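Novice: Here is my input, please return the structure:
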Amino acid sequence: MNLIAYYRVSTDKQGRSGLGLAAQESAVQQHATSGGHRIVAQFVEVESGKRADRPQLAAALAACRLHRATLCIAKLDRLARNLAFVANLMESGTDFVAVDNPTANRLTIHLLAAIAEHEREMISQRTKAALAAAKARGVRLGNPNGAAALMPGHREAAVKGGAVARERADQRAAQILPILQQLELEVGGSAVELAKALNFRGVPAPAGGVWYPEQVRRVWRRAKNWSFDGP
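Specialist: Predicted coordinates for the structure are as follows:
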């Protein structure tokens, strides 16, 4: 069958680093390979599971209808820890499969979604209770000194590590710039379109995952020595 892959990470930091994203991609790819399925498109969302307003998920569902494909996710809780949202999605008529439970029927998926939603609520309650208890004991939450609390040796190491990271990022930007310039002629200067074109051609992003529009803009800024805003 044709599959539309949908990946979600909860924070922008996870999206930039690829944390959690690579594991989702690997699980979906393995499912497709083992079942003889074909992934015709993939969509990545950086959004909290609490929110139901997700443009990339909407685009993925539209692609499912266009290709008569099945929405494929790595884990059910990557779709949403919200029972009502999953129920509405199922009622929309779009088929979807969770790799961690590919044989689940509609009843099973409802139960799993209910458990996931309950888990999210319990985690939130436990976190709030622990913070309140610590505050009641007089514990000062957070680091009042911020970065100043770092030991001198740690600060030096952080500075050196940042310089190495910037150098690597500059080298990567210089490598990708010719590809971006060619794609700009083909699809235009929109960062959104350029990100889609890079993903379509299988060009790996700096973190090894997929491209986002903001990543494209950062590459433009680095490659142009920060004197050009990019598309």
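Novice: Could you use CA atoms for every contact and neighbour count after this?
Specialist: Fine.
Novice: packing partners for the helix or strand containing residue 7?
Specialist: According to DSSP states H and E, residue 7 maps onto strand 2-9. If you count contacts as 3 or more Cα pairs under 8 Å, 6 or more residues apart in numbering; DSSP states H and E, strand 2-9 packs onto helix 21-35, strand 38-46, helix 55-67, strand 70-73, helix 76-79.
Novice: What is the neighbour count of the residue nearest to residue 28 when sequence neighbours are not counted?
Specialist: With sequence-adjacent residues excluded and distances taken as Cα to Cα, 6 or more residues apart in numbering, residue 28 is closest to residue 74, at 5.7 Å. Here the number of neighbours of residue 74 (other Cα atoms under 10 Å) works out to 26.
Novice: same check, this time on residue 9
Specialist: A count of nearby residues for residue 9, using other Cα under 10 Å, gives 22.
Novice: residues in contact with it?
Specialist: 15, 20-21, 44-48, 78 (Cα atoms under 8 Å, 6 or more residues apart in numbering).
Novice: Only the buried subset of those residues, as a PyMOL command please.
Specialist: Selecting only the buried entries of the contacts of residue 9 in PyMOL, with 16 or more other Cα atoms under 10 Å as the criterion:
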select buried, resi 15+21+44+45+46+47+48+78
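Novice: out of the contacts of residue 9, who's nearest residue 174?
Specialist: residue 15 (22.1 Å; Cα to Cα).
Novice: pretty sure that closest one contacts residue 22?
Specialist: No - using Cα atoms under 8 Å, residue 15 is not in contact with residue 22; the gap is 10.1 Å.
Novice: Dump the contacts of residue 9 to a markdown table, plus distance to residue 60.
Specialist: Formatted as a markdown table, these follow (distance: Cα to Cα, whole Å):
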| residue | distance to residue 60 |
| --- | --- |
| 15 | 18 |
| 20 | 19 |
| 21 | 16 |
| 44 | 9 |
| 45 | 10 |
| 46 | 14 |
| 47 | 15 |
| 48 | 17 |
| 78 | 14 |
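Novice: I have a second one here; can you model it like the first so I can compare?
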Amino acid sequence: MGRAALAEQKTAISYLRVSTARQGASGLGLEAQREAVSSFASSRSFSVLTEYVEVESGKNAARPQLAAALAHARKVKAVLLIAKLDRLARSVAVLSALMESGTDFIAVDLPEANRFMLHIMGAVAEYEREQISTRTKAALAAAKARGVKLGSNSQVLAQSRIRDAVKFAQAVEKSEGDIFRNRSLTVRQIADALNARGVATREGGLWSAGNTGRLLARLRLRDPS
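Specialist: Presented below is the predicted three-dimensional model:
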């Protein structure tokens, strides 16, 4: 394989997605995605030409920025890099359309995944989205049947969840303060340090760049991610 072909293979376009205009304006979620793509690109010697940012629900198949990113990638024969598969879509239709586009893409959280695995992961993400929607509708219907004013109740529930998340973030910071005081650490390095110490997330899982970025945002230590 010639040098020109090898160089083409190492060229990449980055695609990031957030779900709401508020997230897009604040940068919420973008910084962690950007760092994940950057770290992967550096480790695999990819040169990222540019990034495309989409502000759109995961269930929506209309993705103008994704279409633009794909067109750019095809034009320059680049690979499309995505931070996480669920940032691409929570819809099998969107994922299938991308896989049939003829453009190579890599979800950096699953870089070795083959087409079959990607289809399965996309189906699981879509199923989870549908289940969340179903549970939310059922909870709202039950609350309405009890005479609860849904608008105010939803706000109360949202505020309660935020308070709980902030309290948890503060507890982690208090117990692992040296990690958070080291401002030279990246979000990914903080996540790795917490995992190495056996500190679990609020859901009892492992830390990633995404949930660590959200924890940092709650602590207001750096720009929301």
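Novice: got the contact list for the residue nearest to residue 28 of the first structure?
Specialist: 7, 24-25, 27-28, 98-100.
Novice: mind checking what it lines up with in the second structure?
Specialist: Residue correspondence to the second structure (TM-score structural alignment): residue 74 of the first structure is matched to residue 83.
Novice: Same question for residue 62 of the first structure.
Specialist: Using TM-score structural alignment, the equivalent of residue 62 of the first structure in the second structure is residue 71.
Novice: What are the boundaries of the helices in the first structure?
Specialist: 12-17, 21-35, 55-67, 76-79, 83-91, 106-136, 152-187, 191-200, 213-223 (DSSP state H).
Novice: Same list (the ones you listed) but as CSV, adding distance to residue 1 of the first structure.
Specialist: What follows is the helices of the first structure, written out as CSV (distance: least, Cα to Cα, whole Å):
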stretch, distance to residue 1 of the first structure
helix 12-17, 28
helix 21-35, 9
helix 55-67, 10
helix 76-79, 20
helix 83-91, 19
helix 106-136, 19
helix 152-187, 29
helix 191-200, 20
helix 213-223, 30
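Novice: closest to residue 207 of the first structure out of the ones you listed?
Specialist: Across the helices of the first structure, residue 207 of the first structure has its closest neighbour in helix 12-17 (5.8 Å, Cα to Cα).
Novice: now the closest one: which residue numbers in the second structure?
Specialist: Using TM-score structural alignment, helix 12-17 of the first structure corresponds to residues 21-26 of the second structure.
Novice: buried sites along that stretch?
Specialist: 23-24.
Novice: count of neighbours near the counterpart of residue 42 of the first structure in the second structure?
Specialist: Applying TM-score structural alignment, one finds that residue 42 of the first structure aligns to residue 51 in the second structure. Residue 51 of the second structure has 18 neighbours, counted by other Cα under 10 Å.
Novice: Kindly report the same for residue 34 of the first structure.
Specialist: 9.
Novice: Residue 23 of the first structure versus that one, what's the distance?
Specialist: Going from residue 34 of the first structure to residue 23 of the first structure by Cα to Cα, to the nearest Å gives 16 Å.
Novice: Equivalent analysis for residue 40 of the first structure, please.
Specialist: 19 Å.
Novice: my guess is residue 53 of the second structure contacts residue 20, does it?
Specialist: No - between residue 53 of the second structure and residue 20 there is no contact under Cα under 8 Å: 11.8 Å.
Novice: Just list the residues touching the residue positioned nearest the centre of the second structure, thanks.
Specialist: Central residue of the second structure (Cα atoms, centre = their mean): residue 87, 4.8 Å from the mean position. Residue 87 of the second structure is in contact with 16-18, 58, counting by Cα under 8 Å, 6+ apart.
Novice: In these, which residue is surrounded by the most others?
Specialist: residue 17 (27 neighbours).
Novice: distance of the residue located most distally from the centre of the second structure from residue 19 of the second structure?
Specialist: Using Cα atoms, centre = their mean, the residue of the second structure lying farthest from its centre is residue 147. It sits 36.6 Å away. Distance, residue 147 of the second structure to residue 19 of the second structure, by Cα to Cα: 31 Å.
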